[in-house]
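> whatever this is, show me its structure:
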Amino acid sequence: MFELIKDQIKNIKKVVFVTGAGISQESGIPTFRGKDGLWKNHDSMKLATIDAFYDNPKLVWEWYNERRKNIFAAQPNLGHKAIAELEKYVKVVVLTQNIDGLHQKAGSSEVLELHGSIIKIKCSVCNFNEEITSEISEILPLCKCGNILRPDVVWFGESLPQDVWQKAMIYASQCDLMVIVGTSLVVSPANTLPIYAKQNNALLIEINPDNTEISPEMTLVIRNTGTISLPEFVSLFKNK
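All right, here's what the predicted structure looks like:
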């Protein structure tokens, strides 16, 4: 599967993973854009914009609470675990578009959540934020300042957290190898990350069962899932 880069692995010291919904789908978390995705039965503009939240915060909170139940029950799969294991051999950073925390659950120590986290909440007005470990019982949870709390995720039309994005660009521009797993990278600005890696002459690997717009730009394309491909990928580093 990885024969083309086997000889180059011995020179790799910094690996950046860019992960998307496809890797979490294998843990039972539906994707947004797949044929069985979360957007299939919902209008995304009624659920994932700040305007929708102010128009109907109860609906948005109900939907996110349902998603949170699913995510709390989910466990890291072999793909997540392989990425965490790779830290034994090289420097690893995960830049994830996922909001489920499964990379951290698997043991990855350096994870940048580009689109926020569903297990964190923040105030819609003041600077309050915190992590939650169980279900929220209130229909509309309020901050101590009296304003509505919201999921600490990046909604359509919102900017990525600038501190996180600045770090992501730096890691991408310094890596020797970038592995893009389970994402078509159609969302900006995450879709620019391979450009930063390429400017550093990094190897680019795509792991995705489907063809994507970025496939022609890759050094190596693996048409398979993360759970199958990533354990084999890590085994290359064990033997280098």
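> CA only for contacts and neighbour counts going forward, please
Noted.
> could you say what helices and strands the longest strand belonging to the chain packs with?
Selection of the longest strand in the chain by residue count, based on DSSP state E, yields strand 116-123. Applying 3 or more C-alpha pairs under 8 Å, 6 or more residues apart in numbering; DSSP states H and E, one finds that strand 116-123 contacts helix 57-73, strand 129-131, strand 149-153.
> quick check: which of the ones you listed is nearest to T49?
Proximity of the helices and strands packed on strand 116-123 to T49 was assessed by C-alpha to C-alpha; the nearest stretch is helix 57-73, lying at 9.4 Å.
> now the second one, please; I'll put the structures next to each other:
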Amino acid sequence: MKIVVLTGAGISAESGISTFRDANGLWENHDIMEVASIDGYLKNPELVQDFYNQRRKQLFDVTPNAAHYFLKELENEFDVTIITQNVDDLHERAGSKNIIHLHGELRKAKSDKDENLVYDWNDDIKIGDLAEDGNQLRPAIVWFGEMVPMMDNAIDEVLKADILIVIGTSLQVYPAASLLDYVSAKTQIICIDPSDLPINSKIKHIKKNATQGIEDLKKLFK
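All right, here's what the predicted structure looks like:
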């Protein structure tokens, strides 16, 4: 059985990582477009580098939670692919193997001119840190105004899903939210999120946060 899981900020929030967008449209007290858009980076690269340096440091203070570990356990019995909107590495640290990062990864850096020059990176990225092509390194994050290069891979996985599990996402951020449009008519869809979601009655909605919701999910797999 093929299980595809789409995860969003809600699953990481329970590990202590701030959600991408709070009620007033800010992220860590910054206007989102200042720190999460290509225009923001071109306007003030120092601010953006510092912002992601702080996000990267935070990763070393958090650990995976029960929801991350349950998804790893599913791999013992099923063919599981995780598609995540999150830029943290908590799925990897929980032991999951097949992970597609739609929006990039905090622990990677890339040339700001050649997106194929990508490096593992755990420290701050400073102005003057260069890729091998001589251009400035930047976070390997997909910002507003940029293409989502892993989207086609994600669609391919969703097309093959027998079960699609959505955890911790409001289904408001596109193109990730559009993945639900690609599931087959036979695919069972389960959404775990405490919020009201833009979904139809055919989709099972477990209206709980991630770690509580997976307790309900476990019952479905017994």
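> quick one on the thing from earlier: redo the helices and strands packed on strand 116-123 of the first structure as JSON lines? Include mean neighbour count and distance to F233 of the first structure.
Listed next are these as JSON lines, based on neighbours: other C-alpha atoms under 10 Å; distance: least, C-alpha to C-alpha, whole Å:
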{"stretch": "helix 57-73", "mean neighbour count": "16", "distance to F233 of the first structure": "26"}
{"stretch": "strand 129-131", "mean neighbour count": "13", "distance to F233 of the first structure": "33"}
{"stretch": "strand 149-153", "mean neighbour count": "22", "distance to F233 of the first structure": "31"}
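> so which of these comes closest to K81 of the first structure?
Closest approach to K81 of the first structure among these (C-alpha to C-alpha): helix 57-73, 16.6 Å.
> name the SS class of the closest residue to E213 of the first structure other than its chain neighbours, please.
With sequence-adjacent residues excluded and distances taken as C-alpha to C-alpha, 6 or more residues apart in numbering, E213 of the first structure is closest to S184, at 7.0 Å. Secondary structure, DSSP: H, G, I helix; E, B strand; the rest coil: S184 of the first structure is coil.
> give the aligned equivalent of S184 of the first structure in the second structure.
Matched by TM-score structural alignment, S184 of the first structure corresponds to S170 in the second structure.
> what about the residue nearest to E213 of the first structure, how many residues nearby?
Residues lying near S184 of the first structure (other C-alpha atoms under 10 Å) number 22.
> if I pick it, what's in contact with it?
Contacts of S184 of the first structure were listed using C-alpha atoms under 8 Å, 6 or more residues apart in numbering, and they are G20, T212, E213, I214.
> tell me, how many neighbours does D210 of the first structure end up with?
Neighbours around D210 of the first structure, by other C-alpha under 10 Å: 13.
> map it across to the second structure for me.
Aligned partner of D210 of the first structure by TM-score structural alignment: S195.
> which residues in the first structure form helices?
For the first structure, the helices defined by DSSP state H occupy 21-25, 50-55, 57-73, 78-85, 102-106, 162-174, 193-199, 226-238.
> hmm, back to that, show me the one of the helices and strands packed on strand 116-123 of the first structure that comes nearest L142 of the first structure.
strand 149-153 (5.3 Å).
> mean shift of the closest one relative to the second structure?
Mean deviation of strand 149-153 of the first structure relative to the second structure after superposition (mean C-alpha distance after the TM-score superposition for the first structure): 0.6 Å.
> counterpart of that strand in the second structure, which residues?
Using TM-score structural alignment, strand 149-153 of the first structure pairs with 137-141 in the second structure.
> returning to that earlier point: which members of the contacts of S184 of the first structure are the farthest-apart pair?
Once C-alpha to C-alpha is applied, the contacts of S184 of the first structure give G20 and E213 as the farthest pair, at 14.7 Å.
> more neighbours: which of these two?
With neighbours defined as other C-alpha under 10 Å, G20 of the first structure and E213 compare such that G20 has more, 20 against 9.
> skipping its backbone neighbours, what lies nearest that one in space?
That would be T183: by C-alpha to C-alpha, 6+ apart, it lies 4.4 Å from G20 of the first structure.
> pretty sure that neighbour contacts A21?
Yes. The pair T183 of the first structure / A21 is scored as a contact, 6.3 Å apart, by C-alpha atoms under 8 Å.
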